[in-house]
Each structure stands twice: as C-alpha cells, then as structure tokens.
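In: This is a predicted model, with the sequence first.
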Amino acid sequence: MELCTQTFTSFLLPNSFISSNKILLLANANTSVFKFNSLKLFAPHDHLFQPFISRYNSFSSPFTVSAASSSSSVAVGTEQDRLPAELKVTETEQLNSTVKLHVEVPPLVCEDCYKRVIAEFMKQAKVPGFRPGKKVPEEILIGYVGRQNVQKATIESILRRTLSHAMTSVTGRALQDSVRIVTKFSEMEETYSSLGSLRYDVIVDVAPEIKWIPDNNAYKNLKIDGDKVLPGFLDSIIGIHRGESKSFPLVFPENWKQENLRGVHAQFNVECKELFYRDLPELDDSIADKLLPGCSTVEQVKDLLLQRCLEVEQTAREQATDNAILDQISKMVEVDIPQSLFEEQGRQLYGANLLEIQAKMKLNEQQLASLSSPKAVNQYLEHQKENITNLIKQNLAVGDIYRRENLQFATEDLVKEVENSVAEFKRQNQEYDEERVKDQVQEILEGAKVLEWLREHVEIQYITR
C-alpha cells in the first residue's frame, strides 16, 4: 500500500454556503481538518419543514396573515404540546440509511388544529362591521378569509404540530436537515376535505451504521507499509551516462498497490536523454552567510540544513502515515451513506476548493456566482463521488473508533484552540459562530486523538530508498 503525502483537508462550511456565498473557515487553511463526529441529529424542537410550508403561503386573503404565522403560535415541542389523540406511524427501512414514515393523523387532532387556526385568524382579522377583539361568527370569518385559505392554514398547522411526534421512532438517529415531507399538498387537501383526517409520508436520513470487516476489532490489527518507487529501479539507473541505454529485469512485490502487477516479472528499457550539472562556487566559509543568513561557517550551514531536512522528513512521514491509516480504515468498513450526508460533505469540499481558487485568482462576483451555481456544484458531486464517499467512510470510521476506545482530550486544549481560531477570525474580519467553531475544534481534536491512538497500535513498516 502506498504511503502518499497528500493532505486530506475538510473545511467545515455552513449549510447555506452555496446560496449565500458566505464561507465559515477554520483559521489556519494549512491545517488538516477532519470532520469525524459531526452527525447532527434531529431534535423535536427543530422546525424542519419550514421550506415546505413557505411554498403554500402565497394564497390570497383579504388581509395579511399567513398560514405559517398562524400555525407557528402553536408550534411547540413534543413534551409541552400533547395531542388529543395518538398518531399512527408506520416505519419502513429504505436504501442508503433512509427511513420512510407513513403518518396518519386522526380526525380529533385535525379538529383541534382547526380550532386553533380559527382562533388565530379571529385575533388578527379586521372584519368590516366588527370591532377589534369582538368575536366574529365562525361562518362570517371563514367567508371573509376564504374557506380554502383556512383549510391550507389548518393543514400546515397539523403538519407543524404532528411532525415532531411522528419522528419519535427515529429520535437520536435522524440527521438534521434531512427530513422532508414527500406527499403532495394537493393530496393532503383532498384527504382532509373528504375524511377530516390527514395522511402524509416523511423521508428522513438516519445516522448510518458502521460495519467493520471482518469484525469490530479489524482496526486493531491494521498493518500498513508503502513505497512509491519499484524497489531496485533507482539502483539500476545510478551511474547512467547521456545517450546510454540500460535494460534490466525487476519483479513487482506482492504488496504493490496495483493488484494486477503483483508478482509480475517485468523488463525495463531505460535511455538517458540528458544529464544536468550545476556549476557551483567553491565551498568555503566566505559564502556561508549567503547560503543561510546568520551563519559564519559552512559547518553551521550543513548542521542547520540537516536539521531542517530532518524536520521536513519527519513531518512528511507523519502525514503520510496518517493518510495511509485513513485510507486503509476506509477499506475496512461498510456504510450505507445517506444522500444528505453525501451532499453536505461534497459541498464542504467544493466550498474549500472554491475558496482556494478565489484566493489565487481573485474571482469577480459573476465568476463566483457561476462557480457557486447548483449546476457547478452538482457536476462536482458527480465527478468526485468516489473521493467524497471515501472521505465520509474515513470520518465515520474514525468517529466510531473514538467512541469504542473511550478516547478523550484535555479541556484546556479545546479552550486554547477555540480562542486561537476566534482570534484569527477577528484578525481577518471574518464572520463566525463561536459555538460552531467550538464544535469544529472538538472534531479536530477528537480526530487527532484517534490518529495518535492508531499510530501507537498499528504495525507500521517504513521503506527507505
């Protein structure tokens, strides 16, 4: 398996990045950022279907009052808002860690929502011939507001009140921002009109389960090694002269990355087209300061250069090790990735790439808008599907190891890194959400702790060339 030096960088961006062009970025763009434990789960108080409701607020009315506003006054949590009757919810498992909930709302609940909507319209309506606050007969009020408008408002009120109750069976598993009501509003209107009850289907992505191959202890037996160059190749061409050709046989090792080449006997023919030489000045203490400012002797230059090279080599080796570990564990897990999770991760990566392009090329507003378009993003998601999928598998696997091994990091480390990140945001005059920054830093520290644990428990073989 190849130890590569590529850095896996995942910048954590707000979900609204594509539409708002506002990018929330951790302070140091040169730091590897891992997103391991950030599956945000549904909470009963989340108003998850607000976009669904807003599509039906355009109906006309003699006065300004929307169904969303009328129903929001009763949009309280499950614990506070007890329904007058039980819902019937049927759960069906779907592909890609998705669950379908078929919700049947009994007439008693629908009637209660209807009364609340009428009461809300009664408060806001200014019906000619009736003083403000004066009770308006229901039929007169409905005639003024419009029976269809009252019905739409009632259906939306029912959805607001019942969704969190319907989601009880997937609480703790449902991914935030993945809940969508898929039943057409016209179908709900028809059911409500004819039966006085309501039925609707909800699709929700749930936290995917991770299956380790061959068992849950697979990551504890992880072994990695690597080499980028076929062993013996460099040794075979050392000393070759310009115009000279060499032919030599080599055998690809059994652990070679490309499976179809493992154990293959190959004959290489190499021709040296050109050799380059450097005309260097005489190496003495007189040029020491020019080589490295502050040095007075060549020996000092050699010592400092050696130290720097060792530091670079160590850093590269550690990064290559981390990348090799992450690559290997992604191959050891099976995960049904929800579409919402895939799109979120893909948009974050796309946002990071776009930010890098913008920093290098200074894109104008038109160019930025074009690159931020849904078409551009979807093309990226399609072309990078394999890479995005592998990164998600890495993140989930690492998060699972963090929990299994009961790993922890020091609280003071979290506080310090959050302070540093916030200070960097302020220095660059960037907007930030301190709670979000804290979550991101925590994810990074958890990921670093897992990699540290794996390096201590993984059998690693370094190949020196």
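Out: Great, that's in hand.
In: contacts, neighbours, all on C-alpha from now
Out: OK.
In: what's the most centrally placed residue in the chain in contact with, if anything?
Out: In the chain, the residue lying closest to the centroid (CA atoms, centre = their mean) is residue 345, at 3.1 Å. Contacts for residue 345 were tallied using CA atoms under 8 Å, 6 or more residues apart in numbering; they are 388, 392.
In: and it, that's in a helix?
Out: Yes. Under DSSP: H, G, I helix; E, B strand; the rest coil, residue 345 sits within a helix.
In: those helices in the stretch 301-450 of the chain, which residues are they?
Out: With DSSP state H, counting those that start in this stretch as the criterion, the stretch 301-450 of the chain has helices at 339-361, 365-371, 374-383, 385-404, 411-427, 434-457.
In: Could you figure out how far the longest one is turned away from helix 411-427?
Out: In this case it means helix 434-457. With axes from the mean of the first three to the mean of the last three CA atoms, to 10 degrees defining the directions, helix 434-457 sits at 130 degrees from helix 411-427.
In: Mind telling me what element residue 225 is part of?
Out: Residue 225 is located in strand 223-226, with elements delineated by DSSP states H and E.
In: circling back to that earlier point, ok, which of the helices of the stretch 301-450 of the chain comes nearest residue 465?
Out: helix 434-457 (22.0 Å; CA to CA).
In: packing partners for that closest one?
Out: In terms of contact count using 3 or more CA pairs under 8 Å, 6 or more residues apart in numbering; DSSP states H and E, helix 434-457 is assigned the packing partners helix 298-330, helix 385-404, helix 411-427.
In: structure B:
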Amino acid sequence: MQVSVEKKEGIHCVLNIELSASEVDQEVSKRIKKIAKTAKIDGFRPGKVPAGVIKKKYGEQIRFEVLGDVLPQKYTKAIQDENLNAAGVEIEITQNEEGKEVKFNVDVELFPEIEVKNLDQIEVEKPVVELGQEQTDKMIDNLRKQLASWDVVDREVQKDDRVTIDFVGRVNGEVFEGGSANDSEVTIGSGQMIPGFEDGIIGMKKDEEKTIKVTFPEDYQNEELNGKEAEFDIVVKEIKAATLPEIDEEFIKQFGIKGGVDEFYAEITQNMARELKAAKQRKTKEQVFEGLKKAIDVEVPKALVKKEIDRLKKDLLKRLGGNGAKLKIEDLPDNLFEEKAKDSVKLGLILSAIADQQSFEADQESIDALIEEMASVYEDAEEVRQHVKNNKQELENIKAVVIENKLVDWVLEQAKVTEKEEDFFELVRNTMPSS
C-alpha cells in the first residue's frame, strides 16, 4: 500500500492511497471460488459451477463487497500511521479495474486544535438570592393554592380568581387564527395569557362583556403576531374563588412529610435551599458555556455535526413516543436540528480541550460529595448511594459532572464575575432543566 498526504487548510487533509492489483484481485478470486462450491445455477450440478460463470454473474457485486471490507482496513491503518486525529472520512475511488492498482482518496476531517483564550472577556452574573421566612411562606402558600377548592362567587373578578370566559381576538380588525376560545378557564395572575390580558379581566362581573387592548410580546411563539397590538372581546361566564386548606396534619401528609408544622416548614426550607443551589449552578454554568462559545473560535467538523443531528432526531422520536409512531428518522430534515447540533458539538469540543489541557480529574472526595447530595433527596438515601456506586454508567455520569464543575470553577477564576440580586421563584422557574 502506498500513501501520500495532501494537506489542506483548516481541519481537512486528503490521503491518496494506492493498493496493488493483487491485494484486491486475489481476495475477489478467493471469494469467487468459495461461492462456486455451493452456488446453485441452472445447468450445473451444485459445487460444479465453473469459477468463470460465477465471475460473470456475480463478479461486480463480489468486487464491491471486497472493496467495502478492504478499503476501511487500509485507510484506518493509513490514518493511524500518519497520526491523524480523524473526526470523519469521505471516500472517493478514482481507479477500480481488474488487473490494475486500486486508487482512492480519503478526505479526512480532523478534530480541530483548540486554542483556549479570551477567558477574561467572559462576563458572568452570579445570582444573589434571599431565602428567608418570606420566601418559605410564599412557597407554602403556593402549595396551598395547588390543593385549593374552588367555589363560585357573585362579585367582581379579583387577582387569583379562576374565571371561565369566551373571547375573540382581532389584529387590525381581523380575527386571527388561535385567538378565540369558548369556556376557557383562566387563573388571574397566573401569567398563562399574554401580558395585560388577565389584568384586563379584573373588576369584571359575571355576564359582563368588555373589549381590552393588549400588545403581543416581541418574542411571541407565533412570529406573525410579534409586537402587534390586538383587541379581545371578552365575556365572563363564571367566577370562582379559591379556599385554601389549613396547614394541619392532613395537609402535611399529602406531601409525604413526617411530623408536625415545624418539621413541615423545616423540610420545605431545606428543599428550597437545595433548589436554589441547583438553580444558581445552572444559571452560572449556562453563562460560562455561552461565554466560552463566544470567546473561542472552533471549526466544527461536519461529521460530528451529522452524528449530533442524528442523535437529536432519535431523541425527538423517543420523546414523541406513540405520537410519532408513523414518523421515521429520515422524515426529519437535517436543517431543523443543524444549528443546535453545531452549538452542542462546538461546546463539547471546547470543554474537552480545556479538560485535557488542565488535566481535570474526578477525585473520590468530589464524587462521594455529589453522590451524597443526590441521595439526600430520597427517603432511602443508602439505597440510592449503593445503586449509583454499583452502576457503571451512573458513576461515569457523576464523574463527568465533577469534572464539568471543576472546569466551570476554573473559568470563573479568569472571567469577569459580578453579582446580581434575583428573586428565588423567578430564578428557579427560569433555570428549570429542559426535558
């Protein structure tokens, strides 16, 4: 085998590979003889079919199969011999005739060499959040609202009421698709409708009709309505007020908490502290990752992007479950996933480069601490500890998180870090992990 390397710019290079005619022709002949021993062809007894007949009938297919086996072996060895860190390959056969050398080119897409720099340009706002009695009381009030009973009332609509309404929406005087509904239930102050809609219902009475004016947000899910002014004709059909349950033994039992009111408050406060820690970590980490992607230039290999696109497609089909039963992976166009895939691959390459260059390791103390933090959420913490420690995949995930946390801390030491006061509930809501 002869190999020459044709360097290209960036993350590409081409290997020109030439195989002697015998390297392929001998393997083709061997397979033809093997097939001839068992082939069944009209006019010939089994095992007595001449090799020439097999060659004429199946020769092209056999040669194709031989190349499919031989070429990957050859270019893999060539890539190893040239010490190339390949992310993907594309093959082009330039000569393929019996009795002649087999020539082919291998376009090798390399993993990029990443220069970790400009970390001092990364800006991170660390959340500063007050978590005291006021926040605990609000959380418990929210829990009470979840278990509230609703009773019809004969008065004006107030905040926190649940109303049943009919509405018709218009933009520029024209009714728009999705802007009308009958018997729609809306909890006033919940934020389930666009800004201004729920506020416009406050003060209305049963059977009252009213037209309110609102403006769609600039980032509204329907881009055609972004930033547009709209009018909604609203009719209130029913008004219900919530009756909140008392914080008693029966109420506490519904949350699986053992003990009385003091234990309930303590448990809620502890859970909130755990949620806050996780939310602060998620927001900080998200800013670090976004900063790294902006600060560090990376030429992303197309082969890796394609793999990530395929992974995203499979993940979507899995999440769709029965709803996507008729949908196949080939039905999903790549461009729907390309931007997210590029973003993900770029970040992965950067994180991998930093971890390798800084030699971050998952030390046992950090692993144990993270396992303990995870287990503390569950009633049978010891069972969870043992499950994680005895599950190879779970343990690898823990180690990856430990290294990722160390990497984030290292970047923060060099980044521009400021503090920003935030509300507990908004922070937790806005940093909820995506499904």
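Out: Yes, it's here. Predicted model, so just to flag it, every value in this text is computed and none were measured.
In: which parts of the helix or strand just after the strand holding residue 225 of structure 1 are buried?
Out: The first helix or strand that comes after strand 223-226 of structure 1 along the chain, using DSSP H and E, is helix 233-237. For helix 233-237 of structure 1, burial by neighbour count (16 or more other CA atoms under 10 Å) applies to 236-237.
In: chain center to helix 233-237 of structure 1: distance?
Out: Taking CA atoms, centre = their mean, to the nearest Å, one finds the center of helix 233-237 of structure 1 at 44 Å from the center of the full chain.
In: got the contact list for it?
Out: Where contact means CA under 8 Å, 6+ apart, the residues beyond helix 233-237 of structure 1 that reach it are 246, 248, 250, 270.
In: Return the closest of these with respect to residue 139 of structure 1.
Out: Here the nearest of the contacts of helix 233-237 of structure 1 to residue 139 of structure 1, counting by CA to CA, is residue 250; it sits at 92.3 Å.
In: so where does that closest one fall, helix or strand?
Out: Mapping residue 250 of structure 1 onto the secondary structure by DSSP H and E places it in strand 245-251.
In: other SSEs contacting that strand?
Out: Going by 3+ CA pairs under 8 Å, 6+ apart, strand 245-251 of structure 1 lies up against helix 233-237, strand 265-271.
In: want to try JSON lines for these, with distance to residue 402 of structure 1 as columns?
Out: Shown next, in JSON lines, are these (distance: least, CA to CA, whole Å):
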{"stretch": "helix 233-237", "distance to residue 402 of structure 1": "41"}
{"stretch": "strand 265-271", "distance to residue 402 of structure 1": "43"}
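In: So which of these is nearest residue 422 of structure 1?
Out: Set against residue 422 of structure 1 and scored by CA to CA, those come closest in helix 233-237, at 48.5 Å.
In: which bit of structure 2 covers the closest one?
Out: Under TM-score structural alignment, there is no match for helix 233-237 of structure 1 anywhere in structure 2.
In: Could you check how far residue 318 of structure 1 is from residue 443 of structure 1?
Out: Counting by CA to CA, to the nearest Å, the gap from residue 318 of structure 1 to residue 443 of structure 1 is 20 Å.
In: Who has more neighbours out of these two?
Out: residue 443 (21 against 14; other CA atoms under 10 Å).
In: Trace residue 346 of structure 1 over to structure 2, please.
Out: For residue 346 of structure 1, the aligned residue in structure 2 is residue 309 (criterion: TM-score structural alignment).
In: Wait, that match touches residue 334, no?
Out: Yes. With contact defined as CA atoms under 8 Å, residue 309 of structure 2 counts as touching residue 334 (6.6 Å).
In: intersection of neighbour lists for those two?
Out: If you check residue 309 of structure 2 and residue 334 against CA under 8 Å, 6+ apart, no residue is contacted by both.
In: So these two - more neighbours on which side?
Out: With other CA under 10 Å as the criterion, residue 309 of structure 2 and residue 334 differ in neighbour count, and residue 309 comes out ahead with 25 against 17.
In: so what's the more buried one up against?
Out: Applying CA under 8 Å, 6+ apart, one finds that residue 309 of structure 2 lies in contact with 334, 337-338, 341.
In: In what element of secondary structure is residue 45 of structure 2 found?
Out: Residue 45 of structure 2 is part of no helix or strand when elements are defined by DSSP H and E.
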